[in-house]
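Peer 1: Okay, here's the prediction I keep looking at, along with the sequence it came from:
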Amino acid sequence: MKIKKTENINEKDIVAIDVYDCTGKILVKQSTQVTNSTIKKLKDYNIPFIYIKDDSFFVSYIFDLTDIAELLKVLWYFVQSQGQNSEILKRYNIDEIKMFAEYNNEVASQIAYGHIFKFFISKLYEKAKNSKEKCYDFIDYRNNENYLYFHSVNVAAISILIGIDMGLQEKDIIDLGVGALLYDLSMNLYKFIEQKRTLDTIEKEEMQQHVFLGYDVARNIYGISASSALIAYQHHERNNGSGYPKKLKSEEISLLSKIVAVADVYDALISNRPFRKAYNSDEAWNYILDNSGILFDEKVVVSFKKIIPKFLPGDIVELNNGKRAIVIKNNFGKSEQPVIKLFEKNDKDDIILKDDVSVLNKNFFIIRVVETIK
């Protein structure tokens, strides 16, 4: 399958995977043939791109996207109700959750949400643990309006994969995933960060308070461990002591927080924000590696490098010989060596694939990404 901008899809295209919004609502189901009404719906929901069937491209999304959509739904209800309405949780066939959701008061809701967050993170962990292919190059359907929800879920996904690669125990990975899911939810309180301008000093100081608020949110959810909550408090600390709120260094920062710090920064950089355009995949990837041992823990970055490829399927790249190629597929453990093909464009600006180019060949290497879809 390949990624395609909504503005460029046509009625011949077949949807490769479900398209869902930040509330977990399925907008277009897998295997649907695109129609004009499909295109209108995608534009109405501000979906920037979709994945269409194309055997020439391969995207590794590892996780069950039904679980991802359901987790988005739960997270959205949690944020909208400030954790005080657990009505939606009655649908899940888990006796303990249904029992507390039935009461639907603040205390019972906090207990129910605590269980359901761990339930879904456990499902993501099981899927990732049993996946032979750990290269993760899936881009979700986020936009500026729904960034927080997609960002939180994707940071949790990346963190789980890094934790598995680093050999963490299951309990620690569940704590890691839950903490990564909840750590940034208090950011929705700061509406000024959605403005198309640089924050002033007072706003930056106010925004930095989100680490305290996030910690409180996590600690108030029944069953969420201190290790998970600490992620909210420490995810902006940096290896060299340049972070906040305590300017902690290296060993003073928990390993789980170090993992989320890397996942958080990478995912934020590849996202369009009101105040800047998204970094290309290679730029964000280079930023993480360039700051290994400086801002970020070296061991975490080693695992990040294996799991997150430098280039994403569909990226158009420039080669050292001046020609351009398109990324077809990534390979686990070879994050800088994707399968690429030369191409040409027809009069409709459609890409016509041509010859394979092996980046393992010493005569060819990728200089940079020149065009990407986000």
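Peer 2: Here it is on my side, so go on. Because the structure is a prediction, the values reported are computed rather than measured.
Peer 1: use CA for all of it now, contacts and neighbours both
Peer 2: Will do.
Peer 1: Quick one: the helices in the stretch 201-350 of the chain, in order.
Peer 2: Using DSSP state H, counting those that start in this stretch, the helices assigned to the stretch 201-350 of the chain run over residues 201-207, 210-219, 226-234, 255-269, 281-290, 298-307.
Peer 1: what about versus this one:
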Amino acid sequence: MRLISINILKEGMVVGRTIWNEAGHPLLHKDVVVTSRIVERLQELKIQYLYIEDKFSSGIIVEETITPAKRLQAVKNITKSFNEVKKAKSTQASYVLDQQSKVISHIVDDIMNAVLDSEDVLMILTDAYLYDEYLYHHSFQVTMYSIATAKELGYSYDDLRLIGIGAMLHDVGKLLIPTEILNKPGKLTPEEFEVVKQHSRHGFDLLRNLHSVSLLVAHCAFQHHERSDGSGYPRGLIDFEIHPFAKIIAIADVFDALTSTRSYRKKMLPSEALKIIEEGRGIQFDERVFDAFKRSIVHYANGTVIQLNNGNRGIVSKQNLIDSTRPWLRIFEKNEDLLLATYEICLSDYPELEIVKIETDFVAFTE
């Protein structure tokens, strides 16, 4: 399979992975031959990337850490629980959340078990799913990223569970923000942004008095927008004042926001988002946490075409468990000429080689 931009999708290409809709039904099946109408429809839905099957990438396997079926069921349960809280009057919201806490804990347990059972770096394919409610999928993804990072940092099983619950509920305060502001297409006014920023305190207030949830979970909601240099909100805390769990969730939260399509901007690829966050390493974000996060996730997804500093092109064929920044590549082109026979290399074995470009728009002259 090969990851391509929607910009080069054309009739006759073969879909490599199923795309699912909000209800968990397949919108576009694997192995379907692309038509002009399919191209138009995917553009209307603002899909940016998808996988295709072609001769360059034959046999390259792309698998998520959690299967689509388990992911969709988890998001469905998150949606149901959060909607119960959303429907409640503000004075009853904490009580309803307390009632839903057991369901939320079970979801976190399932995610945690999947991450702990996986020996590979974490992979999430956000463009394999279409959804209207960003909050629910965001909560799922931030939980996965946070647990994977905490696992890399060596936290105990009990702490992993607390971090997972904190991540799942880090944005629960947004349920109390007016929908017209939260889902506004386009840039928020300064006044609207001040309203949105209140979600951290709303989340803390919802969670701090729950009998079923640790107070640490409430502080995850309260502090996930704080930054080590004091530039965050709501209290402008500095490094030692921010709880270690919140430092983990902060990075996971920003990374998922950058790698998700929103109404007001396009998504970034993982390696692009990491570069943005790395600019704040040791300034806004904890160095040790960022380094663990970086080791925990896929930088270049399987099937991604990349260009090397020697001019060769290759496709990421599998991940490198020792260094996720140096994956295995299937080299298929040298000096703009397609090879008659491809060959595989691991970038860790070639320190002189560097990835200089991701080419989701790559089109071979034979295509």
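Peer 2: Yes, it's here. Owing to the predicted nature of the structure, the values given are computational and were not obtained by experimental measurement.
Peer 1: Quick check: TM-score for this pair?
Peer 2: Comparing the chains after superposition, counting by TM-score structural alignment, normalised by the length of the second structure, produces a TM-score of 0.78; 343 aligned residues with a CA RMSD of 3.7 Å.
Peer 1: got the helices of the stretch 201-350 of the first structure as CSV, with distance to residue 5 of the first structure and mean neighbour count columns?
Peer 2: Putting the helices of the stretch 201-350 of the first structure into CSV (distance: least, CA to CA, whole Å; neighbours: other CA atoms under 10 Å) gives the following:
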stretch, distance to residue 5 of the first structure, mean neighbour count
helix 201-207, 33, 12
helix 210-219, 34, 21
helix 226-234, 34, 25
helix 255-269, 20, 24
helix 281-290, 17, 19
helix 298-307, 25, 20
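Peer 1: can you list these in CSV and add distance to residue 249 of the first structure?
Peer 2: Converted to CSV, the helices of the stretch 201-350 of the first structure look like this (distance: least, CA to CA, whole Å):
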stretch, distance to residue 249 of the first structure
helix 201-207, 20
helix 210-219, 17
helix 226-234, 11
helix 255-269, 11
helix 281-290, 17
helix 298-307, 13
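Peer 1: So for residue 353 of the first structure, which of the ones you listed sits nearest?
Peer 2: Distances from residue 353 of the first structure to each of these were compared using CA to CA; the shortest belongs to helix 281-290, at 21.5 Å.
Peer 1: What range does stretch 276-296 of the first structure cover in the second structure?
Peer 2: Following TM-score structural alignment, the partner segment of stretch 276-296 of the first structure in the second structure covers residues 265-285.
Peer 1: Quick one: end-to-end distance for the matching stretch.
Peer 2: Between the start and the finish of stretch 265-285 of the second structure there is a gap of 23 Å, counting by CA to CA, to the nearest Å.
Peer 1: Now tell me what touches that stretch from outside.
Peer 2: Counting by CA atoms under 8 Å, 6 or more residues apart in numbering, stretch 265-285 of the second structure makes contact with 48, 227-231, 247, 250-251, 254-255, 258-261, 287, 290, 294, 298-300, all of which sit outside it.
Peer 1: ok, longest strand in the second structure?
Peer 2: Looking only at the second structure and at elements set by DSSP state E, the strand with the highest residue count is strand 337-346.
Peer 1: Show me what that one is packed up against.
Peer 2: Applying 3 or more CA pairs under 8 Å, 6 or more residues apart in numbering; DSSP states H and E, one finds that strand 337-346 of the second structure makes contact with strand 328-334.
Peer 1: buried residues in the strand it packs on?
Peer 2: Neighbour-count burial for strand 328-334 of the second structure, with 16 or more other CA atoms under 10 Å as criterion, is recorded at 328-333.
Peer 1: quick one, what contacts the residue most central in space within the second structure?
Peer 2: For the second structure, the residue whose C-alpha lies nearest the mean C-alpha position (CA atoms, centre = their mean) is residue 256; its distance is 4.1 Å. The neighbours of residue 256 of the second structure, taking CA under 8 Å, 6+ apart as the test, are 138, 141-142.
Peer 1: which of the residues you listed line up with contacts in the first structure?
Peer 2: Shared with the first structure under both residues aligned by TM-score structural alignment, their matches' CA atoms under 8 Å, the contacts from those are 138, 141-142.
Peer 1: Considering those residues, which possesses the most neighbours?
Peer 2: Note: the member of those with the most neighbours is residue 142, at 27 neighbours, neighbours being other CA atoms under 10 Å.
Peer 1: Which helix or which strand is home to residue 27 of the second structure?
Peer 2: Taking DSSP states H and E as the definition, one finds residue 27 of the second structure inside strand 26-28.
Peer 1: and that strand, how far from the first structure on average?
Peer 2: On superposition with the first structure, the average gap between strand 26-28 of the second structure and its aligned counterparts reaches 6.3 Å (mean CA distance after the TM-score superposition for the first structure).
Peer 1: helices or strands up against that strand?
Peer 2: In terms of contact count using 3+ CA pairs under 8 Å, 6+ apart, strand 26-28 of the second structure is assigned the packing partners strand 19-20.
Peer 1: who touches the strand it packs on?
Peer 2: With CA under 8 Å, 6+ apart, strand 19-20 of the second structure has contacts from 26-30, 127-130.
Peer 1: returning to that earlier point: which one, of the helices of the stretch 201-350 of the first structure, ends up nearest to residue 10 of the first structure?
Peer 2: Nearest of these (CA to CA): helix 281-290, 26.4 Å.
Peer 1: Can you get me the centre-to-centre distance for the closest one and its chain?
Peer 2: Counting by CA atoms, centre = their mean, to the nearest Å, helix 281-290 of the first structure is centred 15 Å from the centre of its parent chain.
Peer 1: got the angle for that helix vs helix 298-307?
Peer 2: Taking axes from the mean of the first three to the mean of the last three CA atoms, to 10 degrees, one finds helix 281-290 of the first structure and helix 298-307 inclined to each other by 150 degrees.
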